[in-house]
Every structure is written in structure tokens, then in C-alpha cells.
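Trainee: Quick check, what structure comes out for this input:
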Amino acid sequence: MTTPDQQSPAPRPPRPLTRDRIYRSPMGLAGGVLLLGLVGWLGLDAILVGEGRTPWLALAALLLVVPLIVAFTLRPAVFAGEDRLRVRNPFRVIELPWGQVASLRSGYTNEVVTDAGDKYQLWAIPVSLRARNRAARKEARRGAEAGGDGTARARGAGGSVGALGDGPVRAEGDEIMHGLRQTLEAREKAQSAQGEVSVRWAYEVAGPAVAGAVLLVVLLAVG
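Mentor: Presented below is the predicted three-dimensional model:
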């Protein structure tokens, strides 16, 4: 018999089927780290050894530039879960249940389109025309080796960028978009993947940048 002190604990909420897949731009991350290092070195040097208004100007410039570098290089990411797609762009975070996603389009940029017709660019998944051309050449060579019958398709897929088994060779960004489309097709009708699209502005990024811009303008105006 169970006493009041021995009651079973409350059931835990169900865990998601899988963890979110996170997509970020390696080139953006590397460029952001390099830019932050360069800007930080120049700014701190001006603050420590500068004279007159120089330290204050350097401080204002850092307050303006550092958030912008973070916003456009380190911050962008795409989180693909079982029930929703979360897009973290430089100044906004968009959460889209799969049931609200109409399509995922790839052109000169990658973007998600909602049922309401709203479009949101996927900053973390950039388009590389060079990578597309390279993938197209590999696919053409693989087709030529197969002699048109597809028998060599699996042989060349293992070492090709963006290859999926015996599917076509794709650029890395196009391969990611293909995977997102597959998730959309599988989950858009699920009950747990319904809801409303939410958009939140990243004030934690925009606020310091605006403050730095205002301080810089004031310092330049007062001479």
C-alpha cells in the first residue's frame, strides 16, 4: 500500500523524438571570429593608448560594430526539429510549425515561405553558385561514366560533396535544403506540428548597436 509520502512522481513531459538538427555557415563562423579578433585588437589598442577623444570614439565604434559582426556571422542558425523550424537571422528569430510552411525555396538565396505568403531568408544556409557548378560537373561526369543507365551512380556517390546514396550530387546548401524539404513532407500533417508562426526581434543585438551609433554620432557632432 502506498503512503502519501511514497506517492509516485508526476509524469515527465514527453521528450522530442529527435534532437533539433542545427545548421550554421562554417565560413560565416570563421569570418566572424577573425573580424572580432581584428576589431577587438584595434579597438582596445585605441582605448588603452589613444589620447583625447580617441578612446571614447573607439569605445562607441566597438559598441556599434561588434554586435553587427556577431549578428551577421556568428548568430545565424537554422534549427530543424520534429515539430517546427526555428530560423535565427541577424535581427529576428522566426519559429515556424511545419504545418505553416508552404515551401522551402532555393534560388540566389534560400528561403522559407509560409502558408500566408510571408518569406524569410535562411541566413545560416547561404547559396554558393560555385559549389552548385562544381556539383553539376560531378553529376555530369557521373552520368557519363554510367553510360546513361545509372549503374555507376552508387560508385561515385561515396566521395562526392552533397551525395545521398544513389541520388543526385548536390552542393552542400542544396543538400541541406533537400533534407529540410523531406522533413517538411514527413511532418507537415502531424498534429504536434501545427500552430502559429512567431517572430521575435533580437533587441539584445539591435540595442547595443543603436546605442553605439548614437554615441558615435554625438561624439562626432560635439567635435
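Trainee: rest of the way, CA atoms for contacts and neighbours
Mentor: Will do.
Trainee: what's the spacing between residue 127 and residue 93?
Mentor: Taking C-alpha to C-alpha, to the nearest Å as the measure, residue 127 falls 20 Å from residue 93.
Trainee: quick one more, to check against the first:
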Amino acid sequence: MTTPEDQSPAPQPSAPETKDRVYRSPAGVAGGVLLLGLAGWLGIDAILTGEGRTPWLALAALILLVPLIVAFTLRPAVFAGQDRLRVRNPFRVIVLPWGQVASLRSGYSNEVVAVSGKKFQLWSIPVSLRARKKATRRESKAAAGRTGGQEVRGSGGFGGLGGGSLRGGGTVPDGPVRAETDRVMDELRQLWESREKAETAQGEVTARWAWEILGPAVAGAVVLGILLAVG
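Mentor: Next up is the predicted model:
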């Protein structure tokens, strides 16, 4: 029989770690897979069936092209955590604590600006002007519905806070219509604004070159150049 002094307190469950939000370009990933498949098909066929220097040229071209295809299509990603923003671009990886972020800007490209003034493009969140124009047209139609007497408010049971609806069964969006990448940037801004003052979100900006991409690409370029020069 145990006494109260012998009983140790039950361990408290630790708070679950919040996973980073990962943002990639679906079109870029799909294009990269297609390009890798095409390059592999043509390159391996040339290696197996080519004559003379053709197999060596094909091999060198593959060593050069595959890292570049991966760099510009599959590799780019943005990882947004509670304490930092990690930007994985084709040839560099940049880590910015939220306290070192000055702004997140959207123009003809999406970019993050550090407190020091340095700008880093977000390759995995490309701007689509076509998507923006489409979103603008949808917002104009929604605004016309809201101001044209078609919106119904006050019909909900929460003091007039029910969502509005268009005649004919359509629904008026609660907020402005935004392009997908613009919505992503809005999410990043909200996370930045909520975490920039946190003690754990301070530190220095770091950037490193992606030698795992640059090394093979440079090696392939050198070998290809030698083979072409030798003739």
C-alpha cells in the first residue's frame, strides 16, 4: 500500500509541435515531373542506343539538366513555421525569423523583405496576372450583386449576421475574391503579424547556397564542355 508521499505526479502531456505550412507550385511540380520523364527517356535511349561519343554526351547532358530541372520545378518551396520563414529557392535556402521580416510584398512577383532591406523572391509562390484578373472580375460581379439590391441581410438568426445570398440560389462571398497566390500571401502576412514580436521568433537571417544542386550541374557542364571541345 502506497502513501500519498510515495505517489509521483502523473507526467503532463507535452504540447504537440506545430508543423510548418508548406507552399509549393502545383503547376511547377507537374511540369518538373513531365520534364524529368522526357529528359530521362531521351537521355537513356541515347546512352543505350547511341554510337561514338553520343552516349557520353547524353550522360553529361543528363548530369547538367536533371539538377536544373529539379531546381526550378520540384525544389522551390516556402516553409512557414511559428518562429521562422524558410524559403527554398532554386539555388539558395534563406531562413528568416519572423522578427527579421520587414514586409511581404506582392507585385509582379512575391517577395519577402528583411529588416536589413534585402529582398528574397518566393519562387514557389508565383504571381499569376491572369488569375488576378479573373479574381477581379469575380469580385466586380459579387460587388454588383451586393449593391444591386440582390443581397439579403438580417435573415439569419444571429442578429442580422447571417450570410447574404443572391436571388436564384447563388451566394455572395463573405470577403473579397482573391487569386490563390494572393490568398497565400495573406496567410503569411497574418502569421508574420501574429508572431513577429514573439521571443522565439528573433534571430539572424541566414542564407546558404544549394551545393547539392550547383555541384552536379557544374560537373555536368564541365564534362559536356570538354566533350564538345575535344570534338
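Trainee: if I line the two up, what does residue 38 of the first structure land on in the second structure?
Mentor: Here residue 38 of the first structure is matched to residue 38 in the second structure, going by TM-score structural alignment.
Trainee: count of residues packed around that match?
Mentor: Number of residues near residue 38 of the second structure (other C-alpha atoms under 10 Å) recorded here: 12.
Trainee: The strand or helix carrying it vs the first structure, average distance?
Mentor: Using DSSP states H and E, the element containing residue 38 of the second structure is helix 26-49. Compared with the first structure after the fit, helix 26-49 of the second structure shows a mean deviation of 0.3 Å (mean C-alpha distance after the TM-score superposition for the first structure).
Trainee: and residue 208 of the second structure, what pairs with it in the first structure?
Mentor: By TM-score structural alignment, residue 208 of the second structure lines up with residue 200 in the first structure.
Trainee: Next, the contact list for that match, please.
Mentor: Listed by C-alpha atoms under 8 Å, 6 or more residues apart in numbering, the contact partners of residue 200 of the first structure are 92-94.
Trainee: Same check on residue 92 of the second structure?
Mentor: Counting by C-alpha under 8 Å, 6+ apart, the residues that residue 92 of the second structure touches are 207-210.
Trainee: Include secondary structure and distance to residue 193 of the second structure when you put these into a markdown table, please.
Mentor: Shown next, in a markdown table, are these (DSSP: H, G, I helix; E, B strand; the rest coil; distance: C-alpha to C-alpha, whole Å):
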| residue | secondary structure | distance to residue 193 of the second structure |
| --- | --- | --- |
| 207 | strand | 23 |
| 208 | strand | 26 |
| 209 | strand | 28 |
| 210 | coil | 29 |
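Trainee: how about those in CSV, adding distance to residue 185 of the second structure?
Mentor: Formatted as CSV, these follow (distance: C-alpha to C-alpha, whole Å):
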residue, distance to residue 185 of the second structure
207, 21
208, 24
209, 25
210, 25
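Trainee: Could you identify the most distant pair in the residues you listed?
Mentor: Within the contacts of residue 92 of the second structure, two members stand farthest from each other by C-alpha to C-alpha: 207 and 210, at 9.6 Å.
Trainee: Could you pull out the residues contacting both of those two?
Mentor: 92-93.
Trainee: And residue 94 of the first structure, what's its match in the second structure?
Mentor: Counting by TM-score structural alignment, residue 94 of the first structure corresponds to residue 94 in the second structure.
Trainee: Show residues contacting the helix holding residue 38 of the second structure.
Mentor: Residues contacting helix 26-49 of the second structure (C-alpha under 8 Å, 6+ apart): 54-56, 58-59, 61-62, 65-66, 69-70, 72-74.
Trainee: can I get those residues in CSV with distance to residue 104 of the second structure, secondary structure and neighbour count?
Mentor: Listed next are these as CSV, based on distance: C-alpha to C-alpha, whole Å; DSSP: H, G, I helix; E, B strand; the rest coil; neighbours: other C-alpha atoms under 10 Å:
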residue, distance to residue 104 of the second structure, secondary structure, neighbour count
54, 48, helix, 16
55, 47, helix, 18
56, 46, helix, 17
58, 42, helix, 22
59, 42, helix, 18
61, 38, helix, 19
62, 37, helix, 23
65, 32, helix, 20
66, 31, helix, 19
69, 27, helix, 19
70, 26, helix, 19
72, 22, helix, 18
73, 22, helix, 25
74, 23, helix, 22
